[in-house]
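>>> Turn this into a model:
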Amino acid sequence: MKNTKKTANKLPVPGKVRKGFRFYCAAVLSVALVFGCSVTAFAANDPIAVVNNLSDFIFGLIRAVGLILLGWGIVQVGLSFQSHDPSQRSNGFLTLAGGIVITFAKEILNLITG
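The predicted structure is shown next:
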């Protein structure tokens, strides 16, 4: 029986080409870093508006995480009904409940604080 093991026939890369590629990668990354960090920030006249915008952004991120957990909880509950696994079912319902609470965290906090 023949040896059917595949071997990768890589071409040798000369040292100058490798050094040039490293220089090119470093240049591209540094240019991307310079352009990425040089974004102009426009300040608002009202500092309360800035805080409210930041709060809306953070609660938007929290809502996105809550929706992901909510979806994962639905998947877990569905799989637990398919496999008849009670421990997975309880974990699924806990994940589902946590996703609902996290998704509606801003509304819950508004109800608590009035």
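>>> only C-alpha atoms for contact and neighbour calcs from this point on.
OK.
>>> in the lengthiest helix in the chain, what counts as buried?
Once the chain is assigned using DSSP state H, the helix that runs over the most residues is helix 47-83. Under the neighbour-count criterion of 16 or more other Cα atoms under 10 Å, helix 47-83 has 59, 62-63, 66-67, 69-70, 72-74, 76-77, 80 buried.
>>> Output these as TSV; include the columns distance to Ile48.
Rendered in TSV, the data for these read as follows (distance: Cα to Cα, whole Å):
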residue	distance to Ile48
Phe59	16
Ile62	21
Arg63	22
Gly66	26
Leu67	28
Leu69	31
Leu70	32
Trp72	36
Gly73	37
Ile74	38
Gln76	42
Val77	42
Ser80	47
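>>> want to put them side by side, so please do this one too:
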Amino acid sequence: MKYFNKKNTQNKETTKLPMTGKLKKGFRHYCVAVLAVTMVLGTSATAFAANDPITVVNNLSDFIFGLIRAVGMILLGFGIVQIGLSLKSHDPSQRANGFLTLAGGVIITFAKEILTLITG
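Sure thing, here's the model as predicted:
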């Protein structure tokens, strides 16, 4: 019982399928439309209206500071990894960069608390 035809495997060539200019343009438009719909549906969030405008501003502020805190946490983790790698490779310049990244991550993570301490 033969599962594979082995006599024609050495002479096989692959070629691209022909695409006309209109087809390429249409495919590009389709890809852009799919990406746009994905971005719109993926980044949409339900917004609940509030009667007080100060509440709306506070909610937006909390959201933005939450995003900033997430970026700070990422930098914090990257700084820790960089310090660990510098200790392993005995590289003082990488160690200094790691500590600077770690300090920057701490400052960014606690930016809201620092601003409230400054403003009172």
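>>> picking up where we left off before, which part of structure 2 lines up with the helix or strand following the longest helix of structure 1?
Scanning forward in sequence from helix 47-83 of structure 1 by DSSP states H and E, the next helix or strand is helix 86-103. In the comparison with structure 2, helix 86-103 of structure 1 aligns to the range 92-109 (TM-score structural alignment).
>>> ok, average deviation of that stretch from structure 1?
Here stretch 92-109 of structure 2, set against structure 1 after superposition, deviates by a mean of 0.6 Å using mean Cα distance after the TM-score superposition for structure 1.
>>> Tell me the gap between that stretch and the middle of its chain.
Remark: stretch 92-109 of structure 2 is offset 20 Å from the chain centroid, using Cα atoms, centre = their mean, to the nearest Å.
>>> repeat for stretch 103-114 of structure 1
Its chain's average C-alpha position is 24 Å from that of stretch 103-114 of structure 1, according to Cα atoms, centre = their mean.
>>> What distance do you get for Gly26 of structure 2 to Val34 of structure 2?
When Cα to Cα, to the nearest Å is applied, the distance between Gly26 of structure 2 and Val34 of structure 2 equals 12 Å.
>>> List the contacts of the residue positioned nearest the centre of structure 1.
Nearest residue to the geometric centre of structure 1 (Cα atoms, centre = their mean): Val65, 8.7 Å. The neighbours of Val65 of structure 1, taking Cα atoms under 8 Å, 6 or more residues apart in numbering as the test, are Gly99, Ile102, Thr103.
>>> Quick check: the gap between it and Lys10 of structure 1.
The gap separating Val65 of structure 1 from Lys10 of structure 1 is 44 Å, by Cα to Cα.
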